[in-house]
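1. Task: produce atomic coordinates for the following.
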Amino acid sequence: MSQRIEDVEEALIDTAHGIARVHHHPAASPWAALVLGHGAGGGVGAADLQAATSAALTAGVSVALCEQPYRVAGRRAPAPAAQLDAAFGQVVAEARRRWWPELPVLTGGRSSGARVACRTADDAGASGVICLAFPLHPPGKAGDPSKSRLPELDGADVPVLVIQGESDPFGMPPEAPGRTLVRLRGNHSLTSDLPGVRDAVGAWLAERKVALRRGGR
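-> The predicted model follows:
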């Protein structure tokens, strides 16, 4: 049974780099929680983030959508990576303390937010990461190893779901152990196949539920 995404509680969380805004969508009898971050120039209303939120709630996973401090302050240009990582980590820690002290927590995001989730997975104690449109390299830079973000993706030492558009100009991540790669029609926005986003998130969360209840990863 689906759950209304409109059921939401907003909270302001003070981080070392400003105030973050969190949109908490509590699931009924949740078995896990998921913190998702937005892309560099977008917000938590992005269609794929909303699709992932809907799928998670249906799967019994509470969701917190994190607005980074630079967005809350009204700026469009993203903060430096270290500031993004620090603020996201503090949001995860506070959300866990406030709402889910006894639940496993998953993290993720779209585009830049996916990079942040991968870089912070270990420190955040994440039980898995969901990457929506991971930007493997800047457009047109596929042949330049110095521009690759693959080390960030590989550095997430937990199960990872990557949902990527087949024509994404930011590239297609490779298959890897512990990484589930779902290719959908469309580009970096993933709006061409939102049902595919929901299906992929729901299926991966079902696998995570079984693995975590068995005491695995």
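2. C-alpha from now on. contacts and neighbour counts both.
-> Will do.
3. give the contact list for the spatially closest residue to Pro78 that is not a sequence neighbour.
-> Nearest in space to Pro78, with sequence neighbours left out and distances taken as CA to CA, 6 or more residues apart in numbering, is Ala40 at 5.6 Å. Taking CA atoms under 8 Å, 6 or more residues apart in numbering, we find Ala40 in contact with 76-78, 111-113.
4. among those, which ones are buried?
-> Buried by 16 or more other CA atoms under 10 Å: 78, 111-113, out of the contacts of Ala40.
5. how about the residue nearest to Pro78, secondary structure?
-> Per DSSP: H, G, I helix; E, B strand; the rest coil, the local secondary structure of Ala40 is coil.
6. Quick check: it vs Asp193, distance?
-> Ala40 is 21 Å from Asp193, where distance means CA to CA, to the nearest Å.
7. give me the number of residues near the nearest residue to Arg119 once chain neighbours are set aside?
-> Computed as CA to CA, 6+ apart, the closest residue to Arg119 that is not its neighbour in sequence is Glu152, at 5.9 Å. Neighbour count for Glu152, taken as other CA atoms under 10 Å: 16.
8. roughly how far apart are Glu152 and Cys118?
-> Distance, Glu152 to Cys118, using CA to CA: 6 Å.
9. Could I get the contacts of Ala40 in CSV, plus columns for distance to Lys209 and secondary structure?
-> Shown next, in CSV, are the contacts of Ala40 (distance: CA to CA, whole Å; DSSP: H, G, I helix; E, B strand; the rest coil):
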residue, distance to Lys209, secondary structure
Arg76, 36, coil
Ala77, 37, coil
Pro78, 34, coil
Ser111, 25, coil
Ser112, 26, helix
Gly113, 23, helix
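10. Following up with a second sequence; could you model it the same way so I can compare the two?
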Amino acid sequence: MTTVREVATPQGTARLHTDRSRHPVATLVLGHGAGGGVDARDLEALARALPREGITVVRVEQPWRVAGKRIAPAPRLLDEAFVAAVDQLRIRTPLVLGGRSAGARSAARTAHHLGASGYLGLSFPLHPPGRPARSRVEELLGVHVPRLVVQGERDAMGLPEEFPEQVQLTIVPEADHGLKVPARAEVTQEEALLVVTEATLEFVVREVVGNPGSR
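-> As a prediction, this is how the structure comes out:
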């Protein structure tokens, strides 16, 4: 069951959507993208699947989205609101910080400040569509805790082969930036989301919970 709590940030009211595990061993905090909210298919799939596996999932809804605006503010303001919202959580387990698209970038930039023990990037926007020269890889490489990127095979904002070798990558077959697969794909949408949840669970258990030296 999802509980929703409003919290104040310097950018306005944010919402924390929390799906708690009864016996948590880790907490996964996720930011959403610039073109959608906490109801994105991958974020919802993680919130449904992981609590029963011992991982509490918190989805942070940015103030611009709560206010009903259509356009996200500058990255600096996203980071400021994200940090303020996460700071109001009472987390007693290892923290895995992440998000999808713009939320993945914000989590990468703030992971050190928030004391994350692990990082999850969903559809990390390595560059704007069709502009690979404008790489954002330094944000990703600036994360110095165990990190996992889950990327669609057809993501126009970063194809799997464009990522450096040192980035741990899980590829979702035939998926686009929204991790949506075509109707005639060899995998169903449900199977594609299962790739996301299973890879995340394995990563958190192995690299974060099972590796206290990373904290």
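11. TM-score of the superposition?
-> Here the TM-score for the pair of chains, by TM-score structural alignment, normalised by the length of the second structure, is 0.89; 201 aligned residues with a CA RMSD of 1.3 Å.
12. ok, back up a step: tell me the one of the contacts of Ala40 of the first structure nearest Gly89 of the first structure?
-> Gly113 (12.0 Å; CA to CA).
13. Determine the three-state secondary structure at the residue nearest to Arg119 of the first structure.
-> Three-state assignment for Glu152 of the first structure (three-state DSSP): helix.
14. Aligned to Ala117 of the first structure, what sits in the second structure?
-> Correspondence of Ala117 of the first structure to the second structure, assessed by TM-score structural alignment: Ala107.
15. List the contacts of the spatially most central residue of the second structure.
-> Nearest to the mean C-alpha position of the second structure, counting by CA atoms, centre = their mean, stands Gly99 at 1.8 Å. With contacts defined as CA under 8 Å, 6+ apart, Gly99 of the second structure is in contact with 29-33, 105-107, 120-122.
16. can you check Pro24 of the second structure too?
-> Applying CA under 8 Å, 6+ apart to Pro24 of the second structure gives the contacts 51, 54-56, 93.
17. What is the equivalent residue in the second structure for the residue nearest to Pro78 of the first structure?
-> Using TM-score structural alignment, the partner of Ala40 of the first structure in the second structure is Ala34.
18. Val158 of the first structure too?
-> Per TM-score structural alignment, Val158 of the first structure is aligned with Val145.
19. give the contact list for its match.
-> By CA under 8 Å, 6+ apart, the residues touching Val145 of the second structure are 116-119, 214-215.
20. biggest helix in the second structure, by residue count?
-> For the second structure, the helix with the greatest residue count under DSSP state H is helix 189-203.
21. Going along the chain, name the helices of the first structure.
-> Counting by DSSP H, one finds helices in the first structure at the ranges 47-58, 69-72, 81-99, 112-124, 150-154, 194-213.
22. I'd like those as JSON lines, with distance to Glu9 of the first structure appended.
-> Listed next are the helices of the first structure as JSON lines, based on distance: least, CA to CA, whole Å:
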{"stretch": "helix 47-58", "distance to Glu9 of the first structure": "14"}
{"stretch": "helix 69-72", "distance to Glu9 of the first structure": "16"}
{"stretch": "helix 81-99", "distance to Glu9 of the first structure": "11"}
{"stretch": "helix 112-124", "distance to Glu9 of the first structure": "21"}
{"stretch": "helix 150-154", "distance to Glu9 of the first structure": "31"}
{"stretch": "helix 194-213", "distance to Glu9 of the first structure": "22"}
